[in-house]
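Asker: Predicted model and sequence below, questions to follow.
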Amino acid sequence: MNLTSPFFLAIVVITALALLGLPIGLAMMVGSIGYLWLAGMDMGTVAEQFLNGMYSNYIILAVPLFIFAAEIMNSGSMTERLLRFCNVLVGHFRGGLAQINVVQSLIFAGMSGSAVADAAGSGRMMQNMMTRDNRYTSSYAAALTAVTSVVGPILPPSIPMVVYALVSDASIGYLFLAGVVPGLLMTAMQMVQVFRDARRHNFPVEERVPLADVPRITIAAFPTLLMPVILLGCIYTGVTTPTEAAALAAAYAVLVSTVIYRSLTWREGYSALRLSAKTSASIGMMIGGAMVFNYVVTVENIPETLRRVMTGWELSQVQFLILVNVILLILGCVLEGTAILLIIVPVFIPTAQALGIDLVHFGVVVIVNIMLGLVTPPYGLLLFIVSNISGSPLKDIIRDCLPFLGWMVLCLALITFFPGLVLWLPRLAGYGG
């Protein structure tokens, strides 16, 4: 590579600004402006690409709507009622509270689509419950909260899958379905590890919920449990698009919290709206910056060049997927997941298509990789979040995360080598891939 070329200098600028702490979206914009200036191109293209990327993609609207739905659930009492219901299901087993953490993340996944929302919302409550009376160490509770939260974006609905659909043109509906089996598989593996830990460390057994209280707790949680059923039912019956379903999820969360549970105050509603706006703006800036940088990448013909190089290597589908897994696992240790989806993944898609790899299968492999990155040191965003919530040292949390990471890598290997695990459900729904 020419070290004085506009593209190389743009990469240097983006990397330097990101390391100095500038948000990656802004760093990409600055680097892209520098590229266009050095290449003698119209710098107004930056604004054009930003606006086209943000306002011509109807699907992007799903992101702030799912975020808002999650914030409303955390602000009202929907999450608390969900935790009580999970206690009925698995709370009476040894290590019951830990199993509740796993199960509540599985159910919460069908509502928020965000690992961060799960960890910061219901995960915060689980942290307090597990460490009360020193029943579990703070680091174990934090580690479990982090690893269970990653299930959210694998199961539908999923904000990362919405972003992947944006860059790959894959069907969101089939992507959502494709994430069900891997998400359930990962949840089962986490429950197995909790069971092993419970026996090894003699975790406490929670008091069994009286049988007479089960109907009351179930009825109280029913409106919350109904949310993913309505959401996914509307998508797969064709009543709504995924974006419209996101709006429905937000409206339903507000309706349940205000009318049925009457637990959401004006102050809490405003706070949820404000937090959702801040998070959405951050993600939107990153998407906009990636759109501008992707234009630069396209002008440089990087995807086609990479496709020709990899074709020259004569890689098989499995070899290519292994290579992608290795690259994404390494990048996941140092880069934020959305940045990987928007910058790195589009470069691989032409090669995946040329090798005949199904883009829905490829998308799920990519998403699971990125979820691994959320709990992989040294960057691991969820590790920092739960460390902040719990006050536990990061090294202790990482130590307790490692056994779960092993299971997650096994899950990644299974869905990589056995595409049928991913595509079975979409094919039942009529997918031709």
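Answerer: All right, it came through fine. Numbers count the residues shown, from 1 in each chain.
Asker: Please make it C-alpha for all contacts and neighbour counts, starting now.
Answerer: Fine.
Asker: By residue count, which helix of this protein is the longest?
Answerer: helix 266-299 (DSSP state H).
Asker: Quick check: buried residues in it?
Answerer: 268-269, 272-273, 276-277, 280, 283-297 (16 or more other Cα atoms under 10 Å).
Asker: so after that helix, what's the next helix or strand?
Answerer: Counting by DSSP states H and E, the element after helix 266-299 in chain order, helix or strand, is helix 302-313.
Asker: Which other helices and strands does that next one contact?
Answerer: helix 345-354 (3 or more Cα pairs under 8 Å, 6 or more residues apart in numbering; DSSP states H and E).
Asker: Next, the angle from the helix it packs on to helix 302-313.
Answerer: Orientation of helix 345-354 against helix 302-313 (axes from the mean of the first three to the mean of the last three Cα atoms, to 10 degrees) gives an angle of 40 degrees.
Asker: so how far is the next helix or strand after helix 345-354 off the chain centroid?
Answerer: As assigned by DSSP H and E, the chain's next helix or strand after helix 345-354 is helix 359-374. The chain centroid and the centroid of helix 359-374 are separated by 9 Å under Cα atoms, centre = their mean, to the nearest Å.
Asker: Below is an additional structure, to be compared with the one above:
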Amino acid sequence: MNMTVLVLFGSFALLMFLGVPIAFAIGVAATLTFLLFMTTEQSLSIVAQQMASGLDSFTLLAIPFFILAGNIMNRGGIALRLIDLAKVLAGRLPGSLAHVNIISNMLFGALSGSAVASAAAVGGVMSPIQKRDGYDPAFSTAVNVTSCPTGLLIPPSTTLIVYSLISGGTSIAALFLAGYLPGILIGLSLMVVAGIIAKRKGYPVAEKSSFKDVRAAVGRAILPLGLIFIVIGGIISGVFTATEASAIAVAYSLLLALVWYREIGIKDLPRIFVDSAVTTSIVLFLIGCSIAMSRAMAFGDVPSTISSFMIGLSENPVIILLSITAVLLLIGTFMDMTPALLIFTPIFMPVMQGLGIDPVHFGIIMTINLCVGICTPPVGSALFVGCSISGVSIGQVMKPILPFYFVLIACVLLVTFIPQISLFLPQLILGY
């Protein structure tokens, strides 16, 4: 057991330190672990078999379709229409443009399913406007970076689809419903902090919207928002599966961007398809390697041993949950969300089962913890994208982003220790 852990995680850490791409580091670490128990030919064969069989999943087809739908919406002018709606919703709150940024990220992130795409699309529009109105660019960047991960919780979310696969088939419909309240909780909490800071610094308040402006903004955004009702409504009602919903999302977003809004043309589609295919290949190769690594961990009895060790440290579930939260927050600072989810879900799942934690609740715990990681250095993808969009250095944004970090961690603790925040909607709507 000790040798298995040493080879698996030691080789993985070494390869990461040497700058090897994370998917290859995972695959090599899994292969080296199997070499402890079998020949080279058998090790290579079982890794290849695990990668192939792990990707042979109807559920996983949802990932390329949702990625494609997100790319179409990102280039199809959807973000601008959602920002107009957010301006109406933010009203005359202190620092209204900061609230517009947060609400826009919640809306666009939910539609695109990508925090990075949301940070780029919304931040690209809002940063110049906020700078023109006298907002500190570092503050604006902090707001954009910390609010963009809400789309990973508010469905449809490819992150929750990946968790469903790796956790053994947890209900996607239940996971999607479970993500709403935590995602909204984060958004509202960030708005409170942004409002307090904005009022203290005297940032301007937007002019009152007329009824005509409200009607126009709602009219412009109602079709994009219709996608959420079609996808989530269809999944919950059982009309179609999450995979079928993802294909419908592509058709719907194409109809909007290509035919209705005409923001993209036929000539733009090949580039959108190629970009989506590249992103999909990276994600699926990463999933395949992670499944092989999970098999290697199971072969060496790593998850159950770690579970026994953690439960043996304390009989207090609160201490164990705090320990897992601390580990996940630390992991998120140096590992991207998808590989962290794929590697550590099988490790912590037995611990959660021993504590009687519902798998849907655990999926939200994993996701919300790792959402914080994409906003933090040194690997935070949302942080790097947000800073590059606004032209602010990471050093400049660290001070204004600290209050938002504290709010994110407070939300993590609330969601972790109050299961009903996650489980209320699945129980109410699905009778979960």
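Answerer: Yep, it's here. Predicted, not measured: the structure shown is a model, and the values here were computed from it.
Asker: Overlay them and tell me the TM-score.
Answerer: The TM-score (TM-score structural alignment, normalised by the length of structure 2) is 0.94; 428 aligned residues with a Cα RMSD of 1.8 Å.
Asker: Now do the contacts for the most centrally placed residue in structure 2.
Answerer: For structure 2, the residue sitting closest to the mean C-alpha position, by Cα atoms, centre = their mean, is L152 at 3.1 Å. Contacts for L152 of structure 2 (Cα atoms under 8 Å, 6 or more residues apart in numbering) come out as G109, A110, G113, S114, A115, T158, T159, L160, T367, C371.
Asker: ok, it to V28 of structure 2 distance?
Answerer: 29 Å (Cα to Cα, to the nearest Å).
Asker: try V360 of structure 2
Answerer: Counting by Cα to Cα, the gap from V360 of structure 2 to V28 of structure 2 is 31 Å.
Asker: So for these two, which sits in the more crowded spot?
Answerer: Using other Cα atoms under 10 Å as the criterion, V360 of structure 2 and V28 rank with V360 on top: 26 against 21.
Asker: Am I right that the more buried one is in contact with A173?
Answerer: No - the pair V360 of structure 2 / A173 is not scored as a contact, 10.0 Å apart, by Cα atoms under 8 Å.
Asker: Kindly confirm my reading that S392 of structure 1 is in a strand.
Answerer: No - read with DSSP: H, G, I helix; E, B strand; the rest coil, S392 of structure 1 is coil and lies in no strand.
Asker: need the contact list for the residue nearest to it when sequence neighbours are not counted.
Answerer: Ranked by Cα to Cα, 6 or more residues apart in numbering and with sequence neighbours excluded, the top spatial neighbour of S392 of structure 1 is S139, at 5.5 Å. Applying Cα under 8 Å, 6+ apart to S139 of structure 1 gives the contacts S390, S392, P393, D396, I397, D400.
Asker: In structure 2, which of the residues you listed still touch?
Answerer: Mapping those onto structure 2 (both residues aligned by TM-score structural alignment, their matches' Cα atoms under 8 Å) leaves S392, D396, I397, D400 still in contact.
Asker: Taking the contacts of S139 of structure 1, please make a PyMOL selection of just the buried ones.
Answerer: Applying 16+ other Cα under 10 Å to those leaves a buried subset, and the PyMOL line that selects it is:
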select buried, resi 390+392+396+397+400
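Asker: Make a markdown table from the contacts of S139 of structure 1 and add distance to I322 of structure 1 to it.
Answerer: Listed next are those as a markdown table, based on distance: Cα to Cα, whole Å:
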| residue | distance to I322 of structure 1 |
| --- | --- |
| S390 | 36 |
| S392 | 35 |
| P393 | 33 |
| D396 | 30 |
| I397 | 28 |
| D400 | 27 |
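Asker: wouldn't P64 of structure 1 be in contact with R274 here?
Answerer: No - between P64 of structure 1 and R274 there is no contact under Cα under 8 Å: 11.4 Å.
Asker: Help me confirm that N369 of structure 1 comes into contact with L412.
Answerer: Yes - counting by Cα under 8 Å, L412 is a contact partner of N369 of structure 1 at 7.3 Å.
Asker: on that earlier part again, and of the kept ones among the contacts of S139 of structure 1, the nearest to N325 of structure 1?
Answerer: Distances from N325 of structure 1 to the kept ones among the contacts of S139 of structure 1, taken as Cα to Cα, are shortest for D400 (23.6 Å).
Asker: For W407 of structure 1, see how far away the closest one is.
Answerer: Counting by Cα to Cα - D400 of structure 1 and W407 of structure 1 are separated by 13 Å.
Asker: How about I72 of structure 1?
Answerer: Using Cα to Cα, I72 of structure 1 is found at 32 Å from W407 of structure 1.
Asker: what about those two, which has more around it?
Answerer: I72 (31 against 19).
Asker: hmm, back to that, return the member of the contacts of L152 of structure 2 nearest to L225 of structure 2.
Answerer: Checking the contacts of L152 of structure 2 against L225 of structure 2 by Cα to Cα gives A110 as the nearest, at 9.5 Å.
Asker: Is it correct that the closest one is in contact with P155?
Answerer: Yes - the pair A110 of structure 2 / P155 is scored as a contact, 5.5 Å apart, by Cα under 8 Å.
Asker: residues shared between the contacts of those two?
Answerer: Taking Cα under 8 Å, 6+ apart as the contact rule, the neighbours common to A110 of structure 2 and P155 are I228.
Asker: Neighbour-wise, which one of the contacts of L152 of structure 2 leads?
Answerer: G109 (31 neighbours).
Asker: Could I get the contacting residues of that residue?
Answerer: G109 of structure 2 touches A115, A117, S118, C148, P149, T150, G151, L152, I154, counting by Cα under 8 Å, 6+ apart.
Asker: same deal with V5 of structure 2?
Answerer: Contacts for V5 of structure 2 were tallied using Cα under 8 Å, 6+ apart; they are V302.
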